[in-house]
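Chemist: The sequence isn't on hand, but the structure is:
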């Protein structure tokens, strides 16, 4: 594989790894929000923002951690037939499924970007008592899908290298 492809793989995987490690701490943020919510409810002064903020934080946790999960191959795999294949056979099957994933992610990036632009143009708000702006979470969703698409291209490159008998 050419040097620029190896650099691309290192940069994308390094970025997704670091971002995933930061995103995993968002669970503690969610726990803090829910603890604050419980305390305010016990004190009979419930905060309006806690449930939606916990939901938005969970979306950020999931979307920003997903590329790292994809990189670590921690996704669910049906290995009834997969486990019996050789390394090259697995790489061929993975390349095929990654192409399908890339098609799906490209559609999701396009749709998420379109939704984010709409949210900016119309100052879209959530129809609730708190009424938060939706563009921040939509930016995170778009970025998450884009980073997953980049990680999927890295997986495809790794599969092609395995099929060719090369190491990255």
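Modeler: Arrived safely, thanks for sending. Keep in mind that this is a model prediction, so the values were computed, not measured.
Chemist: going forward, measure contacts between C-alpha atoms and count neighbours the same way
Modeler: OK.
Chemist: mind listing what's buried in the lengthiest helix in the chain?
Modeler: When the chain is parsed with DSSP state H, its longest helix is helix 87-121. By 16 or more other C-alpha atoms under 10 Å, the buried positions in helix 87-121 come out as 88, 90-92, 94-95, 98, 101-102, 105-106, 108-109, 112-113, 115-116, 119.
Chemist: also this one, for the comparison:
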């Protein structure tokens, strides 16, 4: 049980630090979109703003996901779940988190494959007028999926400890 607690502590600490830092990315997105509006109104419209805002949103969402899972901010069907005992919640969460882990594993496999493709063929580029390289956002996505997978495993371990009647 000490190994589980150590894993939980380390993964939760890393995802908390990353999540707390990434949450300020909203200001970066706001700055990009503000510049987009200003440049379209007063100057020549920038080609990069829309796509850069999309990349920033992906990074914000993907890197903030593990922190959101850790804080319990994910959506649940509280119609039944809210009335259950902590032990029953842990039992149901133990089963459902296995589906999440499977899904994240498949997503990680596809993300790694896509990132390797991006590097192998001379740097895959977006088909837009700006034509940025896609490997940076793909690497961020793979890192975010790995962090989410680690956090999902941490949540599984927390549920196992709860089922055993231990405090987390």
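Modeler: Okay, I see it. On a predicted model such as this, the values are computed, not experimentally measured, just so you know.
Chemist: And the longest helix of the first structure, what does it pack against?
Modeler: When contacts are defined as 3 or more C-alpha pairs under 8 Å, 6 or more residues apart in numbering; DSSP states H and E, helix 87-121 of the first structure packs onto helix 135-164.
Chemist: ok, now how distant is residue 91 of the second structure from residue 110 of the second structure?
Modeler: According to C-alpha to C-alpha, to the nearest Å, residue 91 of the second structure and residue 110 of the second structure sit 30 Å apart.
Chemist: no, scratch that, I was asking about residue 69 of the second structure
Modeler: 22 Å.
Chemist: go on, residue 157 of the second structure?
Modeler: 26 Å.
Chemist: Ok, residue 53 of the second structure next?
Modeler: 24 Å.
Chemist: ditto for residue 104 of the second structure
Modeler: Plainly put, residue 104 of the second structure is 10 Å away from residue 110 of the second structure if you go by C-alpha to C-alpha.
Chemist: Quick one: average offset of the longest helix of the first structure versus the second structure, please.
Modeler: Here the mean offset of helix 87-121 of the first structure against the second structure after fitting is 0.6 Å, by mean C-alpha distance after the TM-score superposition for the first structure.
Chemist: corresponding residues in the second structure for that helix?
Modeler: Under TM-score structural alignment, the match for helix 87-121 of the first structure in the second structure covers residues 86-120.
Chemist: and that stretch, how far out from the chain's middle?
Modeler: Distance, stretch centre to chain centre, for stretch 86-120 of the second structure: 11 Å (C-alpha atoms, centre = their mean, to the nearest Å).
Chemist: do the same with stretch 31-49 of the first structure
Modeler: Computed by C-alpha atoms, centre = their mean, the chain-centroid distance of stretch 31-49 of the first structure equals 28 Å.
Chemist: List the buried residues for stretch 147-156 of the second structure?
Modeler: The neighbour-count check on stretch 147-156 of the second structure (16+ other C-alpha under 10 Å) flags 147, 148, 149, 150, 151, 152, 153, 154, 155, 156 as buried.
Chemist: Pull the contacting residues for residue 111 of the second structure.
Modeler: Contact analysis of residue 111 of the second structure by C-alpha atoms under 8 Å, 6 or more residues apart in numbering lists 138, 141, 142.
Chemist: go again using 6 Å as the cut-off
Modeler: Contacts for residue 111 of the second structure (C-alpha atoms under 6 Å, 6 or more residues apart in numbering) come out as residue 142.
Chemist: Next one: residue 50 of the first structure from residue 31 of the first structure, what distance?
Modeler: 11 Å.
Chemist: ugh, typo on my part, it should be residue 101 of the first structure
Modeler: Taken as C-alpha to C-alpha, the span from residue 101 of the first structure to residue 31 of the first structure is 32 Å.
Chemist: any idea how far the residue of the second structure positioned farthest from its centre is from residue 110 of the second structure?
Modeler: Largest separation from the mean C-alpha position in the second structure: residue 42, at 36.0 Å (C-alpha atoms, centre = their mean). The gap separating residue 42 of the second structure from residue 110 of the second structure is 42 Å, by C-alpha to C-alpha.
Chemist: Nearest residue to residue 40 of the second structure in space, please, no chain neighbours.
Modeler: Distances taken as C-alpha to C-alpha, 6 or more residues apart in numbering put residue 46 closest to residue 40 of the second structure, at 7.3 Å, once the chain neighbours are dropped.
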